[in-house]
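Participant: generate a structure from the sequence data that follows.
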Amino acid sequence: MVDFAEAIEDCRLMDPGYDGAEFTWAKNGLMERLDRVLISEMTPQLFDAIRVTNLPRIASDHGPLLVRCRLPNAHGGGRAFRFQNMWVRHEGFGELVQEDWMAPTEVWASSI
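Facilitator: Next up, the predicted model:
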């Protein structure tokens, strides 16, 4: 177990906590929280929320774990973009569009 604990620490994994049943395993009157979810340090940066729920045991001595992750809202909840034709008559509009169109992005695409 010491080696396993060291591996978890070396890999910088962490337990995000849980809701639901306190124990995930029961047998012969013994109850323990044996089943866990481990996430990397980077995982909370990828998701708005991570929720682990320990579900009740039904057909096994182990209870299932439900992991839910909420993706960030890419649209930010803002209003839809509306193009106004008057913009094309604005001085510098063409240059601005060309500069922005040519600017590098962090998007990566591959041809399949």
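
Participant: going forward, measure contacts between C-alpha atoms and count neighbours the same way
Facilitator: Will do.

Participant: now do the end-to-end distance for stretch 25-37.
Facilitator: End-to-end distance for stretch 25-37, by C-alpha to C-alpha, to the nearest Å: 14 Å.

Participant: also stretch 47-63?
Facilitator: 25 Å.

Participant: return the set of buried residues in that stretch.
Facilitator: Of the residues in stretch 47-63, 50, 52-57, 62-63 count as buried by neighbour count, 16 or more other C-alpha atoms under 10 Å.

Participant: does Pro56 touch Asp19 like I think?
Facilitator: No. Proximity of Pro56 to Asp19 does not meet the contact threshold set by C-alpha atoms under 8 Å, at 11.3 Å.

Participant: next up, for comparison:
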Amino acid sequence: MDKGGKKWRFVGIYGWLEAANKRHTWELITRLCKDEGPIVFGGDFNEVLYRNEIEGGAGKMRRSSSDFQNTVESLELRDLGYNGIWYTWERGKRKKNKIRERLDRFLASQSWCAAYPMAQVFHLTRFKSDHTPILLRCDGRPRGKRRKERRFRFETAWLLEEGCEKVVREA
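Facilitator: Next up is the predicted model:
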């Protein structure tokens, strides 16, 4: 990408699901980091980075988690954090079998972080998926701040107002 004279690479990630193959994801990230220039990885890594990113289930770190952690540390990649709910994946309806994990994230090189110090990540509202969508804002502006456009918001209390139905029908 080239924005304002700054060139950098974005790599979308969908990490291997099978434990035996997860090393392929870490190897790919390592190979791509050997090229010069700022880089950011984003997507579903299919692995947690830290123990506190798991709730429910066995709740223990997997071998592939430590391999992921070692890859991130050795390449000096930075987890860009998030705004919103902490988890990005959820399975199970009942409390006893519910599992939540932070599998989706953005990781960036030191040079990318230096070029975009105001970058922010947002965990958006999940809809019809077991994954939460994630959004990276490079400009540091808060999400939802629009310049000219004002959003219409319907208030349920208006239904109690006489003539509300007429106004809606006419609109």
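
Participant: quick revisit: mind checking which of the buried residues of stretch 47-63 of the first structure land in strands?
Facilitator: 50, 52-54 (DSSP state E).

Participant: biggest separation within the residues you listed, which pair?
Facilitator: With C-alpha to C-alpha as the measure, no two of those lie farther apart than Ile50 and Asn54, at 13.4 Å.

Participant: one step back: out of the ones in strands among the buried residues of stretch 47-63 of the first structure, which is nearest to Glu95 of the first structure?
Facilitator: Distance to Glu95 of the first structure across those (C-alpha to C-alpha) is lowest for Ile50, with 43.2 Å.

Participant: which residues does that closest one contact?
Facilitator: 16, 44, 67-70 (C-alpha atoms under 8 Å, 6 or more residues apart in numbering).

Participant: adding secondary structure, neighbour count and distance to Arg33 of the first structure, write those residues out as TSV.
Facilitator: Converted to TSV, these look like this (DSSP: H, G, I helix; E, B strand; the rest coil; neighbours: other C-alpha atoms under 10 Å; distance: C-alpha to C-alpha, whole Å):
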residue	secondary structure	neighbour count	distance to Arg33 of the first structure
Pro16	coil	15	14
Pro44	helix	13	23
Val67	strand	12	16
Arg68	strand	12	19
Cys69	strand	14	22
Arg70	strand	11	25
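
Participant: strands of the first structure, start to end?
Facilitator: 13-14, 19-20, 25-27, 30-32, 39-40, 49-54, 65-70.

Participant: could I get the ones you listed as TSV with distance to Trp101 of the first structure?
Facilitator: Conversion of these to TSV gives the following (distance: least, C-alpha to C-alpha, whole Å):
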stretch	distance to Trp101 of the first structure
strand 13-14	40
strand 19-20	47
strand 25-27	56
strand 30-32	57
strand 39-40	36
strand 49-54	33
strand 65-70	31
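
Participant: and Arg137 of the second structure, what's its match in the first structure?
Facilitator: If you follow Arg137 of the second structure across to the first structure using TM-score structural alignment, you land on Arg68.

Participant: I meant to write Glu73 of the second structure there.
Facilitator: By TM-score structural alignment, Glu73 of the second structure lines up with Glu9.

Participant: what about its match, neighbour count?
Facilitator: By other C-alpha atoms under 10 Å, 11 other residues sit near Glu9 of the first structure.

Participant: nearest spatial neighbour of the spatially most central residue of the first structure, skipping sequence neighbours?
Facilitator: The centroid of the first structure falls nearest to Phe47 when counting by C-alpha atoms, centre = their mean (2.8 Å). Of all residues not flanking Phe47 of the first structure in the chain, Leu71 sits nearest, at 4.9 Å (C-alpha to C-alpha, 6 or more residues apart in numbering).

Participant: do you know how far that neighbour is from Arg12 of the first structure?
Facilitator: To Arg12 of the first structure, Leu71 of the first structure is 22 Å away according to C-alpha to C-alpha.

Participant: what do you get for Thr24 of the first structure?
Facilitator: Distance from Thr24 of the first structure to Arg12 of the first structure, by C-alpha to C-alpha: 23 Å.
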